[in-house]
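Participant: Sequence and predicted structure below; questions after.
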Amino acid sequence: MAQSTGRHFLQIPGPTNVPDRVLRAMAAPTIDHRGPDFAALTTELLKGLKPVFGAAGPVVVYPASGTGAWEAALVNTLSPGELVLGFETGHFATLWREMAEKLGLSVDFVPGDWRHGADPGVLAERLRADPEHRIKAVCVVHNETSTGVTSRIPELRAAIDETGHPALLLVDTISSLGSIDYRHDEWGVDVTVAGSQKGLMLPPGLSFNAVSEKALRTSENARLPRSFWDWGPILAANRQGAFPYTPATNLLYGLGEALRMLEEEGLPQVFARHARHAEATRAAVRGWGLEVLCADEREHSGSLTAVLLPEEHDADKVREVILDRFDMSLGAGLGKLRGRIFRIGHLGHFNDLTLAGTLAGVQMGLELTGVPIDRGGLNAALTVLGAP
């Protein structure tokens, strides 16, 4: 890679750029995690997390990646051999399915084309075909990081309610929380899974479960093995502002600052900013004459856009050239989309000029690798960004 100066453009869909305010907060001295100052910090953080999730109930915090929060959601609510219904919306939905099977669960996995979200009609059909209520949980990825497709959680909740089925609703918001409108309580979600390294503007290392009363009751009889992931000891310790393990203190400092930043901007404004940047990115893609991977206008992601290249062009080669020439990282195609797409992250600590620079780098990279495009793509995005 050529020697470069200036900032690196980290435009993958997470980890995202960490704001200076958060970095400075994390640089504070570590304190005693059994002392009164830490107890006050924990109490404040647990209160501050609730509005971000749209949850009145508890939010459990782990020193782990989002994968850990996936496992916690499953082992706290299910027993060996129980049936889970999932939807193949992309690479991460597939990984969650694999985890469930490794844990000893049975998974009915609805096949998908990775261009659409979970189908509420199919969900209703599967639940109606289960009068014995063998399905114990429905697992859905809200915003599929590998595809830029957002499933319509309120419609999925309505499908569950219409059938009268008692299955729990477990939702992965790892690349949507703090970027795309999400309402744990209002949408009737039982367990919301999240991570720190995307819309929450932190480094990787924290993960979360927001938990409904129904999920808490279910956990009392769940029989999958759990120790570190067990909600019970964590919630008990949290009542005194503590954790039953050594917490990631300095990441928690950063979380406090990130929550203050979200509160200062206001969550509605945060969501509107992300939606606007997503609209500008799609305008650029279409202006270039290329295709956005998401095929349903209702399901476009506000946090990332996946760009589908013509079959004769290698998306990884485009990414390689852009990294070498312009010091910008774009997301790779994952799983069966490897080499077919690249992903532009536009989430977290992000503004208009950062997006303009990102899209300029993409346009130059496409031209350098011989992908036939219309140079009006960048101007199409700037028109969206410049609108009053």
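Facilitator: Now that the structure is in, tell me what you want to look at.
Participant: all contacts plus neighbour counts: C-alpha atoms, from now on.
Facilitator: Noted.
Participant: check which helix or strand covers Pro233.
Facilitator: Using DSSP states H and E, Pro233 sits within helix 231-238.
Participant: Give me the residues contacting that helix.
Facilitator: Thr42, Thr43, Pro58, Val60, Ala72, Asn76, Phe243, Pro244 (CA atoms under 8 Å, 6 or more residues apart in numbering).
Participant: So Leu267 sits against Tyr182, correct?
Facilitator: No - Leu267 is beyond contact range of Tyr182, at 10.1 Å (criterion: CA atoms under 8 Å).
Participant: Between these two, tell me which one has more neighbours.
Facilitator: Taking neighbours as other CA atoms under 10 Å, Leu267 and Tyr182 compare with Tyr182 leading, 21 against 18.
Participant: and that one, helix, strand or coil?
Facilitator: Using DSSP: H, G, I helix; E, B strand; the rest coil, the three-state assignment for Tyr182 comes out as coil.
Participant: my guess is it contacts Ala55, does it?
Facilitator: No - here Tyr182 does not reach Ala55: they are 9.9 Å apart, not a contact under CA under 8 Å.
Participant: Buried residues in stretch 330-339, which are they?
Facilitator: Within stretch 330-339, the residues that count as buried by 16 or more other CA atoms under 10 Å are Leu330, Gly331, Ala332, Gly333, Leu334, Leu337, Gly339.
Participant: Val314 touches Gly339, doesn't it?
Facilitator: One thing to correct before we go on: residue 314 is Asp, not Val. Yes - here Asp314 reaches Gly339: they are 5.2 Å apart, a contact under CA under 8 Å.
Participant: need the contact list for the closest residue in space to Arg34 that isn't next to it in sequence.
Facilitator: Excluding the flanking residues, the one nearest Arg34 by CA to CA, 6 or more residues apart in numbering is Ala242, at 6.8 Å. Ala242 is in contact with His33, Arg34, Phe38, Ala39, Thr42, counting by CA under 8 Å, 6+ apart.
Participant: Presented hereafter is structure B, for comparison with structure A:
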Amino acid sequence: MTHKAGRHFLQIPGPSAVPDRVLRAISAQVMDHRGPDFAAVGLQALEGMKTIFKTEQDVFIFPSSGTGAWEAALVNVLSEGDRVVMYETGHFATLWNKMAKRLGIEAEFIEGDWRGGADPEAIGQRLREDTNHEIKAVCVVHNETSTGSVSPIAEVRRAIDEAGHPALLMVDTISGLASVDFRFDEWGVDVAVSGSQKGLMLPPGLSFNAVSAKAMKISETGGMRRSYWDWQDMRGPNQTGYFPYTPGTNLLYGLNEAIAMLHDEGLPNVFARHQRHGQATRAAVRAWGLDVLCRQQGQESGVLTAVVVPEGHSADAFRATTMEHFDISLGNGLSKVADRVFRIGHLGDFNDAMLMGTLSGVEMGLKKAGIPHQKGGVDAAMQVLDETDVAALTAA
């Protein structure tokens, strides 16, 4: 392999690039996870994650990918044969639905077009039809990584309440947490799922469940057979900063550093920065004459932008060309939109200059790959950055 000068642009929508501060924290010597010094590390991580989820309830940390936390969320509160409603926002909502069915859950999928978030009205209507309250949970993806759309979680909660339905609200915020505003307690979420490799700026390997008192009570006597994923087994040791089995010790060092970085910047500023970068990226895409996959105004993601290539052209061929010539990794289209879209990640430890470098590479890649487009996308993005700032967005 020949050497490529300069730094690789990892612009997929996660895993995101890991900041040097976090890398240094992870590189510390391994600690005895049963020893007295570890309690402070564990407690700092568990309490710190509550501030990121914005909850006073229990948060559990598993050494796993986000897929593991999906399973933990389901098996702790649902039994085989239970009915749930899920909303088809994209590829990852589809995978969560598939997992539920494999576990024996009767998962009803409300059809979506992959171009916006979940529809609270459709969810509320389905719950009103369920007069016997057979539906046990509503499962929604907060930030759909395959499409670049955000679901209005507070409105989904409102729809459940207005239907007078007791269903749990379960939310996947794997790619949303620490990038897009999320308020577990205020929005009445019962179970939230997340992972370490997106807005939390860590390598893959940690996953999270935030759990309401209502969901925790159900898990005491309900749910499926489980061992590794059992909240009850985690809860006791967690109270003193320990875990029932070997935790991801060095990733916890990094997690504590990442949480400190997020609070140093201020969560409102983090969310505004992502929002601003999303606005600038969408301005670039539209100036190129291309289509943003998410067309629901107000539900566009600050984490990533999914871009539709013109009919007859290959998004994957464009990505390969851009990687070869400009050393930029862009996200591919998944399942229904495979080879039709590419995804620009703008999340994590990311600033204006990095965004402009990314968009410049994309614009050069469009030309090199022969994708029909207009010039000026980079200029359009720069104008958005010039006209908006984080302070104005946090004040809005």
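Facilitator: Here it is on my side, so go on. Since we're looking at a predicted model, the values are computed, not measured.
Participant: ok, back up a step: can you select the buried ones from the contacts of Ala242 of the first structure in ChimeraX?
Facilitator: For the buried members of those, the matching ChimeraX selection, counting by 16+ other CA under 10 Å, is:
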select :33,38,39,42
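Participant: Let's have the contacts of Ala242 of the first structure in TSV, adding distance to Ile344 of the first structure.
Facilitator: What follows is the contacts of Ala242 of the first structure, written out as TSV (distance: CA to CA, whole Å):
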residue	distance to Ile344 of the first structure
His33	38
Arg34	42
Phe38	38
Ala39	39
Thr42	34
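Participant: can you tell me which of the contacts of Ala242 of the first structure are in helices?
Facilitator: Phe38, Ala39, Thr42 (DSSP state H).
Participant: so where do the strands sit in the first structure?
Facilitator: 9-11, 59-62, 83-87, 106-110, 135-141, 143-144, 149-150, 168-172, 191-195, 207-211, 291-292, 304-308, 328-332, 341-345 (DSSP state E).
Participant: Which neighbouring elements make contact with the longest one?
Facilitator: So that's strand 135-141 of the first structure. Here strand 135-141 of the first structure touches strand 83-87, helix 91-102, strand 168-172, going by 3 or more CA pairs under 8 Å, 6 or more residues apart in numbering; DSSP states H and E.
Participant: which residue is nearest the centroid of the second structure?
Facilitator: In the second structure, the centroid-proximal residue (CA atoms, centre = their mean) is Ser175; its distance is 1.1 Å.
Participant: How about it: what's its closest non-neighbour residue?
Facilitator: Lys198 (5.5 Å).
Participant: ok, now which ones touch that neighbour?
Facilitator: Lys198 of the second structure makes contacts with Pro13, Gly14, Pro15, Ser16, Ile174, Ser175, Gly176, Leu177, Leu347, Gly348, as judged by CA under 8 Å, 6+ apart.
Participant: what residues are up against the first one?
Facilitator: What that stands for is Pro13 of the second structure. Pro13 of the second structure touches Thr145, Ser175, Lys198, Val303, Leu304, Gly331, Arg343, Ile344, Gly345, His346, Leu347, counting by CA under 8 Å, 6+ apart.
Participant: I'd say the fourth one and Ser175 touch.
Facilitator: Yes - contact status for Val303 of the second structure versus Ser175: in contact at 7.4 Å, counting by CA under 8 Å.
Participant: What range does stretch 188-208 of the first structure cover in the second structure?
Facilitator: Mapped onto the second structure using TM-score structural alignment, stretch 188-208 of the first structure spans residues 188-208.
Participant: Report the distance from the matching stretch to the chain centre.
Facilitator: 7 Å (CA atoms, centre = their mean, to the nearest Å).
Participant: Which residue of the second structure is paired with Arg226 of the first structure in the alignment?
Facilitator: By TM-score structural alignment, Arg226 of the first structure lines up with Arg226.
Participant: Excluding chain neighbours, what is closest to its match?
Facilitator: Val75 (7.0 Å).
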